[in-house]
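K.L.:
A predicted structure for the sequence below; I have some questions about it.
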Amino acid sequence: MDDRSTLLLASQEVDAEMPMAELIAALEDAFVAYAREDAQMPPKSYIDLPQYNGDFRSMPAYLDATDWDAAGIKWVNVHPDNPDDHDLPTVMGTVIYSDPETAYPLAIMDGTVLTKKRTGAAAGVATDHLAVEDARSLGIIGAGEQAHTQLEAISQVRDIEEVVVSDVDPEAVQAFIDEYDEEFTVREGTVSEAGHCDVLSTVTPVESPIVSLEDVGERTHINAMGADAEGKHELADELLLDAKLVIDNYEQCTHSGEINVPWSEGVLDDADLYGEIGAVAAGETAGRTDEDGITVFDSTGLAIQDVAAAHVVYEHAQEHDIGTEFDLLGV
């Protein structure tokens, strides 16, 4: 690739150049860099567009990992009316990936599939540190697109054999089963049956809790992935209070993560938080111990994850001569 060209990467190319095992490793590097203050991540900014029932979000970051550094920004939207009104996805993202030394735009890539896969990879990092070592079963509540990357990532860090999927849409459940039943033992189940697996991932947009304390096993690890805005809330307060609670970022989780509702109501406070996943990944805080029961990872999605994922994509695209080069700046 010409050093003065910018690489354009479409969604299929981003998907092909983002192997999950390497993505999980890169996200762990990013979490560690952030915990050690070797990263910069300004707060996510929002542009609300109530007239279109949507919003834009900008997510910039720089991180200096052990063997590499990277910078970039993701520009992403949430427009719930898109599928019905415009035949477009609810969420679309674009990532600009830049050379930290010169600020030259190295790549412009689709951020939609990148977001899906890096979200799964974040659950992979958390599961590796917080789930029991011999975890063999995975429950998934919500059979949408994010369910697929949850299974893809978590099966990288644990030898998953059985998958129980629960959703209000039986067609979505059947489609999920059909896709994976040759690789895993996959079946439909209730919320409680999914919750009594060794690992549980919740990937729904609900605003009223659907998982109670009684719905999960005594040593289940839960990846709470669905809450990404104020008011969203998948896990009952009693469950959160009983669990060892690990978050990805204090500001984002208290504002728009799984804990945001009980936090705003005074049910949870600082004393209920065990720590951030970066400190766990860095070894500064212990992950799962023999004394632990239920563990919960509250994931809101961080800009450092997007930049780490873009780094993986860009390096692989260069290696495999993938993408379209163009002269963006004409220099």
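P.N.:
Looks like it came in fine. Everything quoted here is computed from the prediction, not taken from an experiment.
K.L.:
Every contact and neighbour count from this point should use C-alpha atoms.
P.N.:
Noted.
K.L.:
how far is stretch 123-140 from where the chain is centred?
P.N.:
14 Å (CA atoms, centre = their mean, to the nearest Å).
K.L.:
Next: stretch 80-95.
P.N.:
19 Å.
K.L.:
do stretch 241-250 as well
P.N.:
Distance of stretch 241-250 from its chain centroid, counting by CA atoms, centre = their mean, is 15 Å.
K.L.:
Got another one to weigh against that:
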Amino acid sequence: MQKTLLLKQSDIKNFIKMKEVIDVVETAFKAFALRDVQMPAKEYLFFSDGDLRIMPCYVQSKEEAGVKCVSVHPQNPLKQKLPAVMAIIELIDPQTGYPLAVMDGTLITDMRTGAAAGVATKYLAKSDSKVLGIIGAGKQARTQLMALNEVMDIQKARVFCRTCSTRTKFAETASKTYSLDVEAVETPEIAVKNADVVVTTTPSRKPFIKADWISPGTHINAMGADAPTKQELEPELLLKSKIIIDSWAQASHSGEINTPVARKILKRKDIHAKLGDVIVGNATGREGDEITIFDSTGLAVQDVVTAGMIYRQAREKGFGTEFNFLK
């Protein structure tokens, strides 16, 4: 009888590569744009200190299906010595419903989120972008830098987070890992001023990136807002920019635009396009020196296609443990 493959994070770390994740996440955005995907908007359960999100998806042409359960508890690192984000992904055979794999989704979430910004930057940033501003210095900031280093010729990166020691350590580690000039700076304004690409990765519920800090031609990956009331960018900045989202259903509910939409500052007509439509040529991307913003909420299709790639590679390379749930 066929058995389910169990994959720990340590198994996946042995062979996952950011370049491959970027490539497969780009196919995910294409599939969504071409309506090749069944994917309800993510559902939330809210707790006192966090939430649980359920994210199912079926990619019809690839015959890949699965669901991710992901929890977000921002206080975990300080209070429980646990990651703020933890996830499990189950892949199933669409023909039979049999569970093909159950795998750690925490690393996959980090990697595919970084990869999404990589894809957006590839299509929306100026081709000669060299200066990167990073807001936040946690796990997601690390995979953002990993992905952006694949699609940009980074000459200079500046990083800010509220804790001096954290941003300093991030800068030192990143400089050594990627042989880049990464500087820890004392304010978010210094981090983003005159940057070609900006990435925000905080759980903020108060907008703090101001419109007058951002230069014409800048591309922003707004990655931090992924639940209702979260917001990192001033509404004035959104109003003067070309906004590209991953999904209206999710972005309007829990993305960077969610609060301005709820307050009727932004309307659907103010959104330029979905990233997938830019990729397949159904919408324009960058057209000059406009400010572009990618509002990323994270799509289940990104998880399923990444998990599918990992499952195939694990089978080929002999990683993981087989288990029979039906025995």
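P.N.:
All right, it came through fine. These numbers come from a predicted model, not from an experiment.
K.L.:
Regarding the residue mapped onto L145 of the second structure from the first structure, what is its secondary structure?
P.N.:
Mapped onto the first structure by TM-score structural alignment, L145 of the second structure lines up with L151. Following DSSP: H, G, I helix; E, B strand; the rest coil, the label given to L151 of the first structure is helix.
K.L.:
what about the equivalent of V307 of the first structure over in the second structure, distance to D51 of the second structure?
P.N.:
Aligning on TM-score structural alignment places V307 of the first structure opposite V304 in the second structure. Plainly put, V304 of the second structure is 21 Å away from D51 of the second structure if you go by CA to CA, to the nearest Å.
K.L.:
Name the residue in the two with the higher neighbour count.
P.N.:
Neighbours were tallied for V304 of the second structure and for D51 using other CA atoms under 10 Å; the higher tally belongs to V304 (28 against 16).
K.L.:
Tell me which residues touch the more buried one, please.
P.N.:
Going by CA atoms under 8 Å, 6 or more residues apart in numbering, V304 of the second structure touches 57-58, 64-67, 91.
K.L.:
before we move on, back to that, please report how far the match of L145 of the second structure lies from E17 of the first structure.
P.N.:
Applying CA to CA, the value for L151 of the first structure to E17 of the first structure is 19 Å.
K.L.:
Could you tell me which residues make contact with Q231 of the second structure?
P.N.:
203-207, 224-225, 255-259.
K.L.:
Over to H272 of the second structure?
P.N.:
H272 of the second structure touches 242-244, counting by CA under 8 Å, 6+ apart.
K.L.:
in the second structure, which spans are helices?
P.N.:
Assigned by DSSP state H, the second structure shows helices spanning 9-13, 18-33, 76-79, 106-124, 139-151, 164-178, 188-192, 235-239, 248-254, 258-262, 275-280, 300-317.
K.L.:
corresponding residue for F319 of the second structure in the first structure?
P.N.:
Using TM-score structural alignment as the criterion, F319 of the second structure maps onto I322 of the first structure.
K.L.:
Then G118 of the second structure?
P.N.:
So, by TM-score structural alignment, G118 of the second structure is matched to G124.
K.L.:
give me the number of residues near that match?
P.N.:
30.
K.L.:
Can you give me the separation between D198 of the first structure and Q252 of the first structure?
P.N.:
Counting by CA to CA - D198 of the first structure and Q252 of the first structure are separated by 27 Å.
K.L.:
and the helices of the second structure as a markdown table, adding distance to V131 of the second structure?
P.N.:
Shown next, in a markdown table, are the helices of the second structure (distance: least, CA to CA, whole Å):
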| stretch | distance to V131 of the second structure |
| --- | --- |
| helix 9-13 | 29 |
| helix 18-33 | 20 |
| helix 76-79 | 30 |
| helix 106-124 | 13 |
| helix 139-151 | 11 |
| helix 164-178 | 14 |
| helix 188-192 | 9 |
| helix 235-239 | 20 |
| helix 248-254 | 27 |
| helix 258-262 | 28 |
| helix 275-280 | 23 |
| helix 300-317 | 27 |
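K.L.:
And the ones you listed: which comes nearest E290 of the second structure?
P.N.:
Of all those, it is helix 106-124 that lies closest to E290 of the second structure, at 10.1 Å by CA to CA.
K.L.:
Next, the angle from the closest one to helix 139-151.
P.N.:
Helix 106-124 of the second structure and helix 139-151 are oriented at 40 degrees to each other (axes from the mean of the first three to the mean of the last three CA atoms, to 10 degrees).
K.L.:
on average, how far is helix 106-124 of the second structure from the matching bit in the first structure?
P.N.:
Mean deviation of helix 106-124 of the second structure from its aligned counterpart in the first structure after superposition (mean CA distance after the TM-score superposition for the first structure): 0.5 Å.
K.L.:
Can you tell me what sits against that helix?
P.N.:
With contact meaning CA under 8 Å, 6+ apart, helix 106-124 of the second structure is reached by 9, 18, 21-22, 25-26, 70, 85-88, 139-140, 143-148, 150-152, 197, 219, 221, 223, 275, 278-279, 285-286, 292, 294, 296, 298, 302-303, 306-307.
K.L.:
Run a quick neighbour tally on A35 of the first structure.
P.N.:
Around A35 of the first structure there are 19 residues (other CA under 10 Å).
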